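Visitor: Following is a predicted model, sequence given first.
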Amino acid sequence: MERFGLNTEEGGAPMSNPYDLLEQQEDMEYGPERVGVTEEAVRLADLSGDGQASYDARMALMETAAMSGQSEKLFPAFAWCQHYAAQHPDEVDDHTLAWHHKWVLSAAHQFPQFPLSRIHELHGSYAQYARKLGAGARSSAYLQMKLAMHMGDPAAAQPAFNVWQVAKEDMLSDCSACEAQARAEYHVLMGDDGPCIKQGQLILKKKMSCGEIPHLTYGTLLQPLLRQGQRDLALQYAVKGRELVEGAPDFLSTQAEHLEFLALTDMSTGLEWYARHLPWAEQTRERRSQMDYHRAAALLFSRLEEEAVTLALSPEAEGWQQSGKYPVSGRLESHLAKARALATQFDKRNGTPHYTQKLARTLGTTGEVGL
């Protein structure tokens, strides 16, 4: 049976046991096919009437979706699992559910239609849940800091950062690599290139790693290194970083960081990188990552001197031309309009001018780009 890459039982019949599919998806790379297999497991579990299987399948779906750039799928699955856990407290692992709660909090950053008031409610319920499990204040402060960083609010980020730094590690703390990366990103928000670079290089020197590190680290360091005149080192990090994130659907924002860097250093490679990752940038529902890509693409096309460029775009790409020739002005206008619209939506939701200002800083406040 060829459906989402599903294996079949002996004799060609499709799998009917959701746990068989859950086992199968664990051996797959994160991405649309794995999401499809896990969603099929949810469907089969629901049809079976086995509540525990439905819970387990949705927990697996949340992990797969979060790691596959489809975090919009976390919200209904998490709500279902919360309801099930309340009715069957002896059948669920509270610690694992709390970790999925953390993923939901991070996922909410991606969607400007998700009300800020609801995000604060979710933070409050997470803090209560963490205390119930006997965890300290560390992870709650960490998540509050990450929210403030997303909003571009240094005044709110700093006190949360201070609490996070002194609170003891506990069962809900992120891994040491992710926490080290968060420190580097915090310094970016605060405008401190030196501490950011120092923190990032510490991650690389110690070879700290997890599923996202050092992938994110290389992208984070590129602009601070350029601003501090360390172009050669930035070029080295760019090559290493691109190898780690190329084609990965969960790293669209990092791919955008590399695109922005290439727009400033190597536009030929930048055009290839742009074409390589444009399909997912157009398809994804993760709006913050999509905004990041449109902003970087607008920078790329704003710096091109040619009237038209040749691009190997997928036929599914918006505005695809069989000739492969694309007017630079049209690409610039399209990406700029989308980046501006999304920045406006996020700033309205967050109550800050952060993303509109970031777009202006990236492109420069020139009449040429209409800012």
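Guide: Great, that's in hand.

Visitor: going forward, measure contacts and count neighbours with C-alpha atoms only.
Guide: Noted.

Visitor: Contacts for the longest helix seen in the chain next, please.
Guide: If you go by DSSP state H, the chain has its longest helix at helix 328-350. Contacts to helix 328-350, defined as Cα atoms under 8 Å, 6 or more residues apart in numbering, come from residues 111-116, 151, 287-288, 291-292, 294-295, 297-299, 301-302, 304, 306-309, 353-356, 359, 369.

Visitor: Among the residues you listed, which are located in strands?
Guide: Ala308, Val309 (DSSP state E).

Visitor: Just the buried ones from the contacts of helix 328-350, in ChimeraX syntax?
Guide: The following ChimeraX line selects those of the contacts of helix 328-350 that are buried, judged by 16 or more other Cα atoms under 10 Å:
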select :111,112,116,151,287,288,291,292,294,295,297,298,299,301,302,304,308,353,354,355,356,359,369
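
Visitor: which helices and strands does the one helix or strand Ala180 maps to pack with?
Guide: Take DSSP states H and E as the rule and Ala180 turns out to sit in helix 176-189. When contacts are defined as 3 or more Cα pairs under 8 Å, 6 or more residues apart in numbering; DSSP states H and E, helix 176-189 packs onto helix 138-151, helix 193-205, helix 215-227.

Visitor: want to compare, so here's the second one:
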Amino acid sequence: MDYLNALEEAWGMDDNAEKVKLLEQAIASADMYNDVESAVEARELLIETCLTAGFPKKQLKAFSWLVKKWEDDNSSVDTFDLLWNYKWISEQIATFDEISKTQINRLLEDMKLKFELQNYSLRPYYKVCTLDAMWMGEVEKAKQFFVKWNNTEADHLNDCLACETCSQASYYYFIKDYEKAKETATPIINGKLACAEVPHYTYGEMALVYLELGDAEMAQECFDKGYPLVEKQSALIQPLSCLLKYLVKTNQTEKAREVIDAHLEIVLQAESGMERLLFLQAAYPLFDREKEADLVEMTEALTAKFDVRNGNSYYQDSLNAY
């Protein structure tokens, strides 16, 4: 069957839109032929691919199918793989403005229950709760979950040390403890810790951290090293947005406009509302209020939409302060 050849071909491809399309075709055919084993394999590969290629909605759709299949018959989906993927999905769920707080909380509770029933540590659960609280601008809630995250013993479902460290540094940046963010991220900045997406994510926030601490040389170094890693990468709009914000804050207007022009189309096509919001807010001070009125309006509308969902004014406050 052609879909089996397509699935085999996908394993040898780079993570990009073409691979995603091929996997979606394989999934459709496997479902049509009721080939559960291939349908599971294709969806698990799609989830992994979307993490790099930048299609979080497709990732969420594939994961939802796997969860239902596991709940109906857990012999068809590997439990460890499902729970591992649960971390990725839960960590990003709050970045969709169309998903309510009730739905987010329901997903997180389901993750907790599944981890508990399989006797795994809740450390990953507390981590994603921290990160989702950060996405939603809930400072006190993030602080509470951060303590639980770091006080809970790890097991085989824990993230690698580089990812853990990157997320911890991000938390300290979020609560504006810049000295602690710098201290935490130092092994990454020094090249002693790395993985598939680290230091890609770290450089963006650290450029802003060093700027806040008055170390202009290190801030610029973070930009110079970080930008080539995230340039035109649709899955790395978040750190790109931090680097753009750094350029605007340091009055590197010409370079900032270059970054905006090179990435605006990618950003506007992003499936995650949060990715669009972060980039648009970073670019907001440079938008021409007449010629780019649509972008100004889009930024303000998306800011309001997330704040209404979150029940606070975190993103409006961020925009006002910037």
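Guide: Yep, that arrived. Keep in mind that this is a model prediction, so the values were computed, not measured.

Visitor: What TM-score do the two superposed chains give?
Guide: Superposed pair, TM-score by TM-score structural alignment, normalised by the length of structure 2: 0.94. Supporting alignment: 321 aligned residues with a Cα RMSD of 1.6 Å.

Visitor: picking up where we left off before, so the helix holding Ala180 of structure 1 aligns onto which residues of structure 2?
Guide: Taken onto structure 2 by TM-score structural alignment, helix 176-189 of structure 1 occupies residues 161-174 there.

Visitor: what do you get for stretch 340-350 of structure 1?
Guide: Going by TM-score structural alignment: stretch 340-350 of structure 1 matches residues 300-310.

Visitor: average gap between the matching stretch and structure 1?
Guide: Average distance, stretch 300-310 of structure 2 versus aligned residues of structure 1 after superposition (mean Cα distance after the TM-score superposition for structure 1): 1.1 Å.

Visitor: how far is that stretch from where the chain is centred?
Guide: Offset of stretch 300-310 of structure 2 from its chain centre (Cα atoms, centre = their mean, to the nearest Å): 18 Å.

Visitor: Going by neighbour count, which residues in that stretch are buried?
Guide: For stretch 300-310 of structure 2, by 16+ other Cα under 10 Å, it's Glu300, Leu302, Thr303, Ala304, Lys305, Phe306, Asp307, Arg309, Asn310.

Visitor: what does stretch 204-216 of structure 2 give?
Guide: Under 16+ other Cα under 10 Å, the buried positions of stretch 204-216 of structure 2 are Gly204, Glu205, Met206, Ala207, Leu208, Val209, Tyr210, Leu211.

Visitor: now stretch 17-36 of structure 2
Guide: Applying 16+ other Cα under 10 Å to stretch 17-36 of structure 2 flags Lys19, Val20, Leu22, Leu23, Glu24, Gln25, Ala26, Ile27, Ser29, Ala30, Val36 as buried.

Visitor: on that earlier part again, from the contacts of helix 328-350 of structure 1, which land in helices?
Guide: Short answer: those in helices (DSSP H) are 116, 151, 287-288, 291-292, 294-295, 297-299, 301-302, 354-356, 359.

Visitor: Tell me who's in contact with the residue nearest the centre of structure 2.
Guide: Taking Cα atoms, centre = their mean, the centroid of structure 2 lies closest to Gln92, which sits 5.3 Å from it. Contacts for Gln92 of structure 2 (Cα under 8 Å, 6+ apart) come out as Pro56, Asp132.

Visitor: In structure 1, what residue corresponds to it?
Guide: For Gln92 of structure 2, the residue aligned by TM-score structural alignment is Ala107.

Visitor: now Glu140 of structure 2
Guide: So, by TM-score structural alignment, Glu140 of structure 2 is matched to Ala155.

Visitor: And its match, how far from Met190 of structure 1?
Guide: Remark: distance between Ala155 of structure 1 and Met190 of structure 1 (Cα to Cα, to the nearest Å) = 9 Å.

Visitor: Tell me which of the two has more neighbours.
Guide: Neighbours were counted for Ala155 of structure 1 and for Met190 using other Cα atoms under 10 Å; Met190 has more, 17 against 11.

Visitor: my guess is the more buried one meets Pro154, correct?
Guide: Yes: in this structure Met190 of structure 1 lies within contact range of Pro154 using Cα atoms under 8 Å: 6.3 Å.

Visitor: Tyr237 of structure 1 corresponds to which position in structure 2?
Guide: Under the alignment defined by TM-score structural alignment, Tyr237 of structure 1 is paired with Cys222 of structure 2.

Visitor: I'd assumed that match was in a helix, is it?
Guide: Yes: assessed with DSSP: H, G, I helix; E, B strand; the rest coil, Cys222 of structure 2 lies in a helix.

Visitor: What about it, how many residues nearby?
Guide: Counted with other Cα under 10 Å, Cys222 of structure 2 comes out at 24.

Visitor: mind listing what it touches?
Guide: Tyr203, Gly204, Met206, Ala207.

Visitor: can you do 6 Å?
Guide: Tyr203, Ala207 (Cα atoms under 6 Å, 6 or more residues apart in numbering).

Visitor: do the same with Leu300 of structure 1
Guide: Leu300 of structure 1 makes contact with Ala263 under the criterion Cα under 6 Å, 6+ apart.

Visitor: repeat that with 10 Å
Guide: Residues in contact with Leu300 of structure 1, defined by Cα atoms under 10 Å, 6 or more residues apart in numbering, are 259-264, 266-267, 270-271, 274, 294, 328, 331-332, 335, 363.

Visitor: Trp84 of structure 2 now?
Guide: Pro124, His156, Leu157, Asn158, Asp159.

Visitor: how much space between the third one and Glu116 of structure 2?
Guide: Taking Cα to Cα as the measure, Leu157 of structure 2 falls 12 Å from Glu116 of structure 2.

Visitor: cool, the last one as well?
Guide: Counting by Cα to Cα, the gap between Asp159 of structure 2 and Glu116 of structure 2 amounts to 17 Å.

Visitor: These two: which is more packed in?
Guide: More crowded of Asp159 of structure 2 and Glu116, by other Cα under 10 Å: Asp159, with 16 against 12.
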